[in-house]
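1. model the following, please.
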Amino acid sequence: MKLYGVTGWKNNGKTGLMERLVAAFCVRGLTVSTLKHAHHATDVDQPGTDSHRHRSAGASEVLLASPRRVAIMQELRGAPEPSLTELLARMRPVDLILIEGFKRELHPKIEAYRGAADTPLIAPGDPTIRAVASDCALELDRPVFDLDDTQVIADFIATELGL
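-> Presented below is the predicted three-dimensional model:
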């Protein structure tokens, strides 16, 4: 499986870029999965559902299956957060896994950057960031793409990964 990341600070366009890249690679006939890191307490389940009741009762893992999707919720219950390597090992094989977040990991990344967000660029100090997708002009030692030019960004990633 090939891996490529989209990183950047909050409100810089990471999720929108991820969404557009997934669609662009799927149109090209590739199978794509995503892995997103969240820094806050996230819960995809809702109080009152049967699966939430199972978790609240103490289940370590709840697998919810339906004709349209399968969701596995695993409670850490004080255990350390799994590493990126451990999380990737849980995923089914696909052509490409796009990773949102995980700034400090060593896989290749593109940084999403919006001038109005008023956050520092990560790229200058991070060689794993291979390019920047920005809504403003930047002078860097690596490629800078228009944040909304999804096809050019997808082409760059495809070339980098040999897809």
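
2. please make it C-alpha for all contacts and neighbour counts, starting now.
-> OK.

3. leaving out chain neighbours, which residue sits closest to T34?
-> Computed as C-alpha to C-alpha, 6 or more residues apart in numbering, the closest residue to T34 that is not its neighbour in sequence is L98, at 4.8 Å.

4. who does the strand or helix carrying the one you found touch, helix- and strand-wise?
-> Secondary-structure assignment from DSSP states H and E places L98 in strand 96-100. Helices and strands touching strand 96-100, by 3 or more C-alpha pairs under 8 Å, 6 or more residues apart in numbering; DSSP states H and E, are strand 2-7, helix 14-27, strand 32-36.

5. need the contact list for the residue nearest to the spatial centre of the chain.
-> Centroid-nearest residue in the chain, with C-alpha atoms, centre = their mean: E100, separated by 2.0 Å. Shown in contact with E100 (C-alpha atoms under 8 Å, 6 or more residues apart in numbering): 5-7, 14-15, 18, 34-37.

6. same thing but 7 Å
-> Counting by C-alpha atoms under 7 Å, 6 or more residues apart in numbering, E100 makes contact with 5-7, 35-37.

7. SS state for L30?
-> Judged by DSSP: H, G, I helix; E, B strand; the rest coil, the three-state class of L30 is coil.

8. shouldn't it be in contact with L98?
-> No: with contact defined as C-alpha atoms under 7 Å, L30 does not count as touching L98 (12.0 Å).

9. this one as well, want them side by side:
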Amino acid sequence: MKVFGIAGYSGSGKTTLIERVLPQLAARGVRAAVIKHTHHDFDIDRPGKDSWRARAAGAAAVLLASDHRTAVLTEHRNTPPVLDDLLAALPPCDLVLVEGYKREAIPKLEVHRAETGKPWLFPEDRQILAVASDAEPPNGFPRIDIDAIPSLTDFILNHALSRPTA
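-> Prediction:
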């Protein structure tokens, strides 16, 4: 399994870039997964449903299964998940794109749009190897046009970090 991070401020286009890269990866025979970290609380379960009731009653985890997909709802109870644990929980795949977990020591691509008015992340993060942007970064830092999806896909594949599998 290889891992590669996509970093950037909210609204920069991280999810859109991942959405555009995934079909390119699939066309190249790469089985890809995505881990998306959010700072907001979320729940894909609905109050009153059996799975919600089990979690509310204290279950540490509930696995939902249908003929089409499965989802594991794990209660962390004020202990944020560690990226390595999340990677270990994924089914077999070739590449994991990690959106968020910006402090992790994994190779990253910064997504930056000039219109957001946000500062660049790369000067403070040595794990950022290049930027996908519609603007030129300062000091000649490596840039790939944000719309050059085949080039971005090549970059990700060439720089993803191999991780041992369990």
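
10. superposed, what's their TM-score?
-> The TM-score (TM-score structural alignment, normalised by the length of structure 1) is 0.92; 162 aligned residues with a C-alpha RMSD of 1.7 Å.

11. out of the helices and strands packed on strand 96-100 of structure 1, flag the one nearest D155 of structure 1.
-> Closest approach to D155 of structure 1 among those (C-alpha to C-alpha): helix 14-27, 9.4 Å.

12. the closest one to strand 32-36, inter-axis angle?
-> Interaxial angle, helix 14-27 of structure 1 versus strand 32-36 (axes from the mean of the first three to the mean of the last three C-alpha atoms, to 10 degrees): 170 degrees.

13. return the mean post-superposition distance for helix 14-27 of structure 1 against structure 2.
-> In this overlay with structure 2, the average offset of helix 14-27 of structure 1 from its partner residues is 1.0 Å by mean C-alpha distance after the TM-score superposition for structure 1.

14. onto which residues of structure 2 does that helix map?
-> Using TM-score structural alignment, the residues of structure 2 aligned to helix 14-27 of structure 1 are 14-27.

15. need the contact partners of that stretch.
-> With C-alpha under 7 Å, 6+ apart as the test, stretch 14-27 of structure 2 has contacts from 6-8, 111, 149-150, 153.

16. wait, doesn't K2 of structure 1 sit right on L98?
-> No: counting by C-alpha under 7 Å, K2 of structure 1 does not reach L98; the two are 8.6 Å apart.

17. ok, these two, which is more surrounded?
-> Per other C-alpha atoms under 10 Å, whichever of K2 of structure 1 and L98 has more neighbours is L98, with 20 against 15.

18. so what does the more buried one match up with in structure 2?
-> By TM-score structural alignment, L98 of structure 1 lines up with L97 in structure 2.

19. measure that match to I35 of structure 2 for me?
-> According to C-alpha to C-alpha, to the nearest Å, L97 of structure 2 stands 6 Å off from I35 of structure 2.

20. and the residue sitting furthest away from the middle of structure 1, how far is that from T49 of structure 1?
-> Note on structure 1: the largest C-alpha distance from the chain mean falls to A57, namely 30.8 Å (C-alpha atoms, centre = their mean). For A57 of structure 1, the distance to T49 of structure 1 (C-alpha to C-alpha) stands at 12 Å.

21. L152 of structure 2 - nearest residue in space that isn't next to it in sequence?
-> That would be I144: by C-alpha to C-alpha, 6+ apart, it lies 6.8 Å from L152 of structure 2.

22. can you map out the strands along structure 2?
-> Using DSSP state E, the strands assigned to structure 2 run over residues 2-7, 32-36, 61-65, 70-74, 95-99, 108-112, 128-133, 143-145, 161-162.

23. need the winner for burial among those.
-> Highest mean neighbour count of the strands of structure 2: strand 108-112, a mean of 27 (counted as mean count of other C-alpha atoms under 10 Å).

24. now for that one, which elements pack on it?
-> Using 3 or more C-alpha pairs under 7 Å, 6 or more residues apart in numbering; DSSP states H and E, the elements in contact with strand 108-112 of structure 2 are strand 2-7, strand 128-133.
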